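Engineer: One predicted model, sequence on top.
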Amino acid sequence: MSPFNLHPDRLFPADPGTRAIARALYEQVANLPIISPHGHTDPAWFADDQPWSNPTELLLAPDHYLFRMLYSQGIDLDALGVPRRGGVQPDTDPRAAWRLFASHWKLFRGTPSSMWLSHVLSSVFGIMIALDETSADHVFDLIGDALATPAFRPRALFERFNIELLATTEGAADDLAHHKAIRASGWKGNVVTTYRPDSVIDPEHDSFARDIERFAALTGENVESWQGYLCAHRRRRADFRAMGATATDHGFATAQTANLSLRACEALFAKVMGGRADAEEAELFRAQMLTEMARMSLVDGMTMQIHPGATRNHNARLFASHGRDKGADIPRRTDYVEALRPMLDLVGNERDLKIILFTLDETSYTRELAPLAGHYPCLKLGPAWWFHDSPEGMRRFREMTTETAGFYNGVGFNDDTRAFLSIPARHDVARRIDCGFLARLVAEQRIADWEAAELAEELTVGLVRKAYGLEAPVREAQAA
């Protein structure tokens, strides 16, 4: 078994002078609290606070960054313990799945997944040996022994990670039972929800009919009428706000918006609910609903997140067997300038509205997104996302957007992860990359050292609090 250590200067610039500046900046923000305003961790973990049973269940099976790489090399998801459609668990020995994973660890060389998991193994579990086929069983046992202790239960790790806020994401048809249980338990951990209504907005969603029925039952509204349907969204948004939500999230394939007349909305809605909408009309309905969501955010103050640009479930056979979110979502070209115009004509100049734009199409950073966010008061740039949540992706984001939009039209960092234990690792990478970028600006005499120090803290905690309507803890506000 080979020894392993994380280098303290990892990801900092290679030039010694610039690296020293980056190191000094990083020391100022390394221990600031983690604010995770958008992600997909399971709220049941924090509601029930039950121990995880083994490292495969915790680290491998939920993490599509890991198993998509293995799948690309011909490894079956069942062999990795990844649940099938409907949450059905395959008959797979967790230890055997972990051995298979460890024997292919070299596939992750140079990827963010390698950094994240290495950080988890060393910083969370104190494991200082490299993962491979010779260490697989030993690492599996070390993690399993740790998970059996109270210190490694979800709530204890939440507190150990110094998480100020963690947002999960639930659909409009979710009853929020886990979030209610968290609040009823008296635990002080700040776990909130996010309103993701895609399954009751997208007529082409495979759960649309089922979730519309649940949507109606939860709200008591007549969702067969256009006005009743909109009222149902307002009720659900209020339910989510009661569980701490400060944001909504929308993940359609495009960023298309529309601003139809009332009569056109009613006619289109009737087609959608009658199952008669074709693909073009389904797209138009999604576009109109993005505008309706912006209108509602202007009233209730919820920050609106738009995550377009993914062709979901590209692998039809895998979707049939394992369902959504199994690593088969593929980026696509995305238009923002014309797609957003109908919504921006209506609300673009509203100073109290916050709409955060994300992209998987990096060609849009300099051409569209940075100029849009650098002009419209309501728009902010979301951080490098998904396939670009990586050191080079983060550097490209800063280089392609800062000169046009500045830093203050951004929203800091969010990890957008299902893998709870990777959250500190992901935030650490972001802090290191930002400090390296700021250090270069200082070294080139483009900003002063005190400005870089101020920006480092803003990029870590300040901008995210502002963007998502969060307040600093009382102790921190008093110190300031």
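Structural biologist: Sure, I can see it.
Engineer: contacts and neighbour counts: CA atoms only from here.
Structural biologist: Will do.
Engineer: roughly how far apart are Val411 and Ser422?
Structural biologist: Note on Val411: its distance to Ser422, by CA to CA, to the nearest Å, is 20 Å.
Engineer: Over to Ser364?
Structural biologist: Distance check for Ser364 against Ser422: by CA to CA, it reads 28 Å.
Engineer: higher neighbour count, those two?
Structural biologist: Ser422 (23 against 19; other CA atoms under 10 Å).
Engineer: Look at the nearest residue to that one once chain neighbours are set aside and say how many residues are nearby.
Structural biologist: With CA to CA, 6 or more residues apart in numbering as the criterion, Ser422 has its nearest non-adjacent residue at 5.9 Å, and that residue is Trp116. Using other CA under 10 Å, Trp116 has 19 other residues around it.
Engineer: Could you do the one 3 residues further on as well?
Structural biologist: Burial measure for His119: 23 neighbouring residues, criterion other CA under 10 Å.
Engineer: Quick one: classify the residue nearest to it when sequence neighbours are not counted as helix, strand or coil.
Structural biologist: Counting by CA to CA, 6+ apart, His119 lies nearest to Ala425, which is 5.8 Å off, once chain neighbours are set aside. Per DSSP: H, G, I helix; E, B strand; the rest coil, the local secondary structure of Ala425 is helix.
Engineer: ok, and here's another one to check against it:
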Amino acid sequence: MSTPDTFHRDPARLLPVDPTVRAIALDLYARVADAPIISPHGHVPPSLLVNDEPYADPVALLVTGDHYVTRLLHAGGVDLADLVVGEAGRDARAVWRTLAAHWHRFAGTASGYWIEEELDGVFGITTPLGPETADAIFDEIVTALARPDFRPRALFERFGIELLATTDDPLDDLAEHAALASSGLRGRVVPTFRPDRYLDPDAPAFGDDVERLLGATGRPTDFAGYLGALEERRAHFIGHGAVSADHGIEEPFTVDLDAAEGARLFRAVLAGTADAAERRAFRGHMLVQMARMSVDDGLVMTIHPGVLRNHSTTTHARFGPDTGHDIPVAIEFTRGIRPLLERFGLERDFHLVLFAIDETTYSRELAPLAGFYPSVYLGAPWWFLDAPDAIARHRAAVTETAGFYRSSGFIDDTRAFLSIPARHDTARRVDAGFLARLVAEGRVRLPAAERVMDDLVGDIPRAVFKL
């Protein structure tokens, strides 16, 4: 029995409170609770599994690099420098104590829920985190991390990961993926082609990056050579198991230009003479070109739009990108994506997965698009929205129009390796609750709900990502 000094996870956590619906949900969840994890988009570095080195400490495991955690601490008054081990003499225990002192700020957040899931589910720690317990929990985690079964590869296999996709620069030689492919690891680790910096004239080093791309492939400095270089690198990724190309953009805007205009814009953006409208047109045209390449080579095209990167210039200057200050903006899909879909939306083997942080697009645009175009799939809520209530809102907004089979399956999209099982379990519980309500209301028969539940973690992501 729990005492005030311990907690135990409720087996029915995140499921509906109504006892009739909860009973149905528990049965649906039980069908998939231990199903393998398919993670076709994320940011775990392959070096973690290649090197298989023990985690240094609880901070390296649960704090460092997890912008869900660091951004909320920063909002509460903690300098990000105080979360860096070694900065100004800070050691890992001091950083951990900082997290514990501010733990009350995480109540009700997805990151707070995931960390408690990890502490209990991975380490068996049932003592609530706080200033009084920080040192004891720190020591317990350190002791566990010294054991072989807490090394990254052992955790990968314990988590039951069937497929893990990383996100990689187009010029990466992918040697680490080759090493993993021949290592005997149970489960696949595949790269993802992420070409944003080579496509966006407003990227800080666009000209230098294009020069590196052309140099690496021996292509001429013209538009045809540029496109050929991108195609060559995509082929390299496919040869190392890649299944998708990902595009993290601010605006889902596309424009289909003729070859002459595309070449003119390429010369202008490379010379630095293109104005804002021309740079925007070039970005939009390159999304169409990426779709063309996906039709040709079979890579699934995923688009993550609607985020203004590096909102705080001061923070970016001090700590670099991906440090918690990328902020969502309102976007529009229907007109912006139309030129791309006019050209390729009806192609039989083209798969386009559209993600959004702007929830207003779900029922107004994304569900109708996925409900018509055979190429379009609904990406799972991501980043700010991969939390229980947000996942449920997404299902409620899109299912009546597009159903379940036009969705991608859950995407964890994380750098925080230890949180992957907790995130997928969260989605499975929310989906079980949503389906259970439909069954209880007589809107879906139980056998159909059981099939959907199974397919959401298996056949659906396998089909969407061509696994």
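Structural biologist: In hand now; what should we look at? On a predicted model such as this, the values are computed, not experimentally measured, just so you know.
Engineer: picking that back up, identify the residue of the second structure aligned to the residue nearest to Ser422 of the first structure.
Structural biologist: Mapped onto the second structure by TM-score structural alignment, Trp116 of the first structure lines up with Trp114.
Engineer: do the same with His40 of the first structure
Structural biologist: Counting by TM-score structural alignment, the partner of His40 of the first structure is His43.
Engineer: Three-state assignment for its match, please.
Structural biologist: Secondary structure, three-state DSSP: His43 of the second structure is coil.
Engineer: any idea how far it lies from Leu340 of the second structure?
Structural biologist: As judged by CA to CA, His43 of the second structure and Leu340 of the second structure stand 27 Å apart.
Engineer: now do Leu145 of the second structure
Structural biologist: Relative to Leu340 of the second structure, and taking CA to CA, Leu145 of the second structure is found at 48 Å.
Engineer: same deal with His247 of the second structure?
Structural biologist: 14 Å.
Engineer: if we can go back for a sec, what residue, apart from its backbone neighbours, is nearest the match of His40 of the first structure spatially?
Structural biologist: Nearest residue to His43 of the second structure in three dimensions, chain neighbours excluded: Arg415, at 4.6 Å (CA to CA, 6+ apart).
Engineer: Alignment lookup: that neighbour to the first structure.
Structural biologist: Checking with TM-score structural alignment, Arg415 of the second structure has Arg418 as its match.
Engineer: Run through the residues that contact that match.
Structural biologist: Gly39, His40, Thr41, Asp42, Pro62, Asp63 (CA atoms under 8 Å, 6 or more residues apart in numbering).
Engineer: One more: Ser407 of the second structure?
Structural biologist: Tyr377, Leu378, Gly379, Ala380, Ile460.
Engineer: aligned partner of the fourth one in the first structure?
Structural biologist: Taking TM-score structural alignment, the alignment pairs Ala380 of the second structure with Pro383 from the first structure.
Engineer: just the last one next, same as before
Structural biologist: Using TM-score structural alignment as the criterion, Ile460 of the second structure maps onto Leu463 of the first structure.
Engineer: what ranges do the strands span in the stretch 101-250 of the second structure?
Structural biologist: Counting by DSSP state E, counting those that start in this stretch, one finds strands in the stretch 101-250 of the second structure at the ranges 161-165, 188-190, 244-248.
Engineer: Now that we have those, can you turn them into TSV and tack on mean neighbour count?
Structural biologist: What follows is those, written out as TSV (neighbours: other CA atoms under 10 Å):
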stretch	mean neighbour count
strand 161-165	20
strand 188-190	22
strand 244-248	23
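Engineer: Which of those strands sits closest to Arg105 of the second structure?
Structural biologist: strand 244-248 (29.5 Å; CA to CA).
Engineer: Report the mean deviation for the closest one after fitting onto the first structure.
Structural biologist: On superposition with the first structure, the mean distance recorded for strand 244-248 of the second structure (mean CA distance after the TM-score superposition for the first structure) is 0.4 Å.
Engineer: That strand maps to which residues in the first structure?
Structural biologist: Using TM-score structural alignment, strand 244-248 of the second structure pairs with 247-251 in the first structure.
Engineer: In contact with the match of Trp116 of the first structure, which residues?
Structural biologist: Residues counted as contacts of Trp114 of the second structure (CA under 8 Å, 6+ apart) are Ser419, Ala422, Arg423.
Engineer: For Asp63 of the first structure, list the residues it contacts.
Structural biologist: Arg418, Ala419.
Engineer: gap between stretch 114-124 of the second structure and the chain center?
Structural biologist: 21 Å (CA atoms, centre = their mean, to the nearest Å).
Engineer: For that stretch, list every residue counted as buried.
Structural biologist: If you call a residue buried by 16 or more other CA atoms under 10 Å, then stretch 114-124 of the second structure has these buried ones: Trp114, Ile115, Glu116, Glu117, Glu118, Leu119, Asp120, Gly121, Val122.
Engineer: So which of the residues you listed sit within helices?
Structural biologist: Trp114, Ile115, Glu116, Glu117, Glu118, Leu119, Asp120, Gly121, Val122 (DSSP state H).
Engineer: Whatever residue of the second structure lines up with Thr134 of the first structure: neighbouring residues, count only.
Structural biologist: Taking TM-score structural alignment, the alignment pairs Thr134 of the first structure with Glu132 from the second structure. For Glu132 of the second structure, the neighbour count with other CA under 10 Å is 12.
Engineer: quick revisit: there's contact between the match of Ile460 of the second structure and Asn414 in this structure, I believe.
Structural biologist: No. Using CA atoms under 8 Å as the test, Leu463 of the first structure is too far from Asn414 to be in contact (11.0 Å).
Engineer: how far away is Leu73 of the second structure from Leu48 of the second structure?
Structural biologist: Distance, Leu73 of the second structure to Leu48 of the second structure, by CA to CA: 26 Å.
Engineer: Same drill for the two, tell me which one is more crowded.
Structural biologist: Counted by other CA under 10 Å, Leu73 of the second structure and Leu48 do not tie: Leu73 has more neighbours, with 20 against 16.
Engineer: Right, I'll leave it there.
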